[in-house]
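Enquirer: build the 3D model from these lines:
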Amino acid sequence: MALLTSVLVRGINNLSDARYCAGMGADGLIFTLDPALPGAVDAATVRELAGWVAGVELIGEFDEMPVSEINRLVEECGLQRVLLHQRPEAPLSVPALLHAPLFLITSNSLRNEMLLQYSPIFPAGLGVAASLNIDDLPEARQEALAEAATQFPLWLSGAITADNVAGLLNAIHPAGLILEGGNEIKPGLRDFEELEAVFEALEAE
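Expert: This next block holds a predicted model:
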């Protein structure tokens, strides 16, 4: 399925999500590999689920884990990218998305300071992920996000729905979206109603 923008799906922890999202045209699957984060999975689970899908990027999500351990898991799991919650203390072996607070991205001075401080430590490339509360996103912040999206790959996450996704794409022009996966009701059974609605809204005509 061709989509209007790139899509990553985070929180992948079951085969139903992995196969469904890959089949719906997602570009990447994000696995939480840091035990300090909720819903973390182990490397064996990532390798097992990855064996059932093809044509998608494998991404690991980390918080305060040392870079040496992140790079080890990148190698062990065959990750092509990472999503970080903290600025790493050393260069990474793959490109990274940095989960940054909205105020930092929408402030010109803070955003420029972030770019100066962070870019040298991301030699393989840096993207930024912003979590949005759609009900509290005034026009001025949308304009600031649109400006940020011209400076670096900006990925939007948060309360993204079938009703607001087209407006976000038109107003901000992000590099892509980060949607949320979910848990199976029981092995092999998963309710995809909300996720399916977003994918259908993103389907290119």
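Enquirer: all contacts plus neighbour counts: C-alpha atoms, from now on.
Expert: Fine.
Enquirer: in stretch 46-63, what's buried?
Expert: By 16 or more other CA atoms under 10 Å, the buried positions in stretch 46-63 come out as 46, 49, 50, 53, 56, 57, 58, 59, 60, 61, 62, 63.
Enquirer: which residues sit against the helix or strand where residue 129 lies?
Expert: Applying DSSP states H and E as the criterion places residue 129 in strand 126-132. For strand 126-132, the surrounding residues in contact (CA atoms under 8 Å, 6 or more residues apart in numbering) are 95-102, 105, 119, 152-159.
Enquirer: buried residues in that strand?
Expert: Burial within strand 126-132, assessed by neighbour count using 16+ other CA under 10 Å, is assigned to 126, 127, 128, 129, 130, 131.
Enquirer: buried only: go through the contacts of strand 126-132 for me.
Expert: For the contacts of strand 126-132, buried by 16+ other CA under 10 Å: 95, 96, 97, 98, 99, 100, 105, 153, 154, 155, 156, 157.
Enquirer: run the angle between the helix or strand containing the fourth one and strand 126-132 for me.
Expert: If I follow you right, that is residue 98. Per DSSP H and E, residue 98 falls inside strand 96-100. Relative orientation of strand 96-100 and strand 126-132, computed by axes from the mean of the first three to the mean of the last three CA atoms, to 10 degrees: 30 degrees.
Enquirer: now secondary structure too, for the buried residues of stretch 46-63, in TSV please.
Expert: Shown next, in TSV, are the buried residues of stretch 46-63 (DSSP: H, G, I helix; E, B strand; the rest coil):
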residue	secondary structure
46	helix
49	helix
50	helix
53	coil
56	coil
57	strand
58	strand
59	strand
60	strand
61	strand
62	strand
63	coil
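Enquirer: here is a second sequence; please produce its structure as well for comparison:
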Amino acid sequence: MGVKLKVCGITELEDARYLAGAGADYLGFIQHDESPRYAPPSLASDILQWVHGPTPVGVFVNDDADTINEAVGTAGFEFAQLHGQEPPYVVDQVDCPVIKAIRVRHDASSGQLRNLFERYEDTADYFLLDTHDSSVWGGTGESFNWRVARELSGDYPLFLAGGIDADNVERAVDTMRPFAIDLSSSLESAPGQKSFEKIDTFMEAFQAAQADLEDTSYAPALILTPPPCPIPPLSLAQTPSLTTPATSAATAARSSRRS
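Expert: Sure, this is the predicted structure:
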């Protein structure tokens, strides 16, 4: 299974339909009315009636669970992305799968990030890492040090956001191996308005990154051929009886976690 693609900041039907045709897996609709990419539930609902394929995601900032659930029902969102400082009990009260966003400071350590993930791992279904900016909640267009979070992508279903574009998506995929790539401003001609040309350029780079990932992930089995050696024939006394049952045993352990 390859890396998924989520495009956020949808405000226009034409953009949503173009992205659906281009192969986006998730479309994000900002539910924070202070954002220039704000798409109220009624607008999102109107758009989604004419778009099929991608999973619709409502993106919320510091709303209570009742507000989130009402918007989810009105718009028809299938996922809720909580991009603020929502406590775990709010995440737990949301009626649909939740993507919990964690904003990464420039001096964050992998241990600090893991502590935040562990705080939400019993209530969130997915995580999203974005660059911290004290002036805005998202859409910064800036990346963070992906290597501090590399090991987390092996333990959690992770959306990677923050400054990803056609020029660095291959490095992002190779470094992080995330569940999904999330982007918004790098595909825009203006806030809330997607550029079809930028979408096409990005999709070409994204598909190339996917192909490279599949190539590096494939490791053919190594078949070792032992050197020839003489095998003495068995005497009748040494020949195994056809009535002697052959037995074998195998054990396997598999751990699972909520995803």
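Enquirer: superposing both, give me the TM-score.
Expert: Remark: TM-score between the superposed chains equals 0.82 [TM-score structural alignment, normalised by the length of structure 1]; 193 aligned residues with a CA RMSD of 2.7 Å.
Enquirer: can you name every helix or strand that the helix or strand following the strand holding residue 98 of structure 1 contacts?
Expert: Going down the chain from strand 96-100 of structure 1, the next helix or strand is helix 102-106, by DSSP H and E. Where contact means 3 or more CA pairs under 8 Å, 6 or more residues apart in numbering; DSSP states H and E, helix 102-106 of structure 1 is packed against helix 108-118, strand 126-132, helix 139-148.
Enquirer: which stretch among those comes nearest residue 172 of structure 1?
Expert: helix 139-148 (4.1 Å; CA to CA).
Enquirer: what is the closest one packed up against?
Expert: Secondary-structure packing of helix 139-148 of structure 1 (3+ CA pairs under 8 Å, 6+ apart): helix 102-106, helix 165-172.
Enquirer: from the chain's centroid, how far away is the shortest one?
Expert: Spelled out, it's helix 102-106 of structure 1. On the basis of CA atoms, centre = their mean, to the nearest Å, helix 102-106 of structure 1 sits 17 Å off its chain's mean C-alpha point.
Enquirer: related to what we said a few turns ago, okay, the helices and strands packed on helix 102-106 of structure 1 in TSV with distance to residue 193 of structure 1 next?
Expert: Output for these, formatted as TSV (distance: least, CA to CA, whole Å):
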stretch	distance to residue 193 of structure 1
helix 108-118	36
strand 126-132	21
helix 139-148	28
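Enquirer: check contacts around residue 63 of structure 1.
Expert: Counting by CA under 8 Å, 6+ apart, residue 63 of structure 1 touches 34, 36, 37, 84, 85, 86.
Enquirer: so which residues of structure 2 form helices?
Expert: Secondary structure of structure 2 by DSSP state H: the helices cover 13-22, 41-48, 65-75, 88-93, 110-120, 169-176, 196-217.
Enquirer: tell me which of the ones you listed lies nearest to residue 184 of structure 2.
Expert: Nearest to residue 184 of structure 2 among these is helix 196-217; the distance by CA to CA comes to 10.3 Å.
Enquirer: buried residues in that closest one?
Expert: By neighbour count on 16+ other CA under 10 Å, the buried set for helix 196-217 of structure 2 is 196, 198, 199, 200, 202, 203, 205, 206, 209, 210, 213.
Enquirer: tell me which of the helices and strands packed on helix 102-106 of structure 1 sits most buried.
Expert: strand 126-132 (a mean of 20; mean count of other CA atoms under 10 Å).
Enquirer: what number of residues lie near residue 40 of structure 2?
Expert: 18 (other CA atoms under 10 Å).
Enquirer: quick one: map it onto structure 1.
Expert: Taking TM-score structural alignment, residue 40 of structure 2 has residue 42 as its aligned residue in structure 1.
Enquirer: ok, the nearest residue to its match once chain neighbours are set aside - contacts?
Expert: Leaving aside its sequence neighbours, residue 42 of structure 1 sits nearest to residue 33 (CA to CA, 6 or more residues apart in numbering; 6.1 Å). Neighbour list for residue 33 of structure 1: 40, 41, 42, 43, 60, 61, 62 [criterion: CA under 8 Å, 6+ apart].
Enquirer: quick check, nearest of those residues to residue 179 of structure 1?
Expert: Lowest distance from residue 179 of structure 1 to the contacts of residue 33 of structure 1 (CA to CA) belongs to residue 61, with 13.7 Å.
Enquirer: what about the residue mapped onto the closest one from structure 2, distance to residue 6 of structure 2?
Expert: Aligned against structure 2 by TM-score structural alignment, residue 61 of structure 1 finds its counterpart in residue 59. For residue 59 of structure 2, the distance to residue 6 of structure 2 equals 12 Å [CA to CA, to the nearest Å].
Enquirer: kindly report the same for residue 36 of structure 2.
Expert: For residue 36 of structure 2, the distance to residue 6 of structure 2 - CA to CA - is 19 Å.
Enquirer: what about the two, which has more around it?
Expert: Neighbour tally, residue 36 of structure 2 and residue 6, criterion other CA under 10 Å: the higher count belongs to residue 6, 23 against 13.
Enquirer: alignment lookup: that one to structure 1.
Expert: Mapped onto structure 1 by TM-score structural alignment, residue 6 of structure 2 lines up with residue 8.
Enquirer: ok, now which ones touch that match?
Expert: Here residue 8 of structure 1 is in contact with 26, 27, 28, 29, 30, 176, 177, 178, 179 (criterion: CA under 8 Å, 6+ apart).
Enquirer: reformat these as CSV; add neighbour count and distance to residue 114 of structure 1.
Expert: CSV is the format used below for these (neighbours: other CA atoms under 10 Å; distance: CA to CA, whole Å):
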residue, neighbour count, distance to residue 114 of structure 1
26, 25, 29
27, 18, 27
28, 22, 25
29, 29, 26
30, 26, 24
176, 19, 20
177, 23, 21
178, 22, 21
179, 23, 25
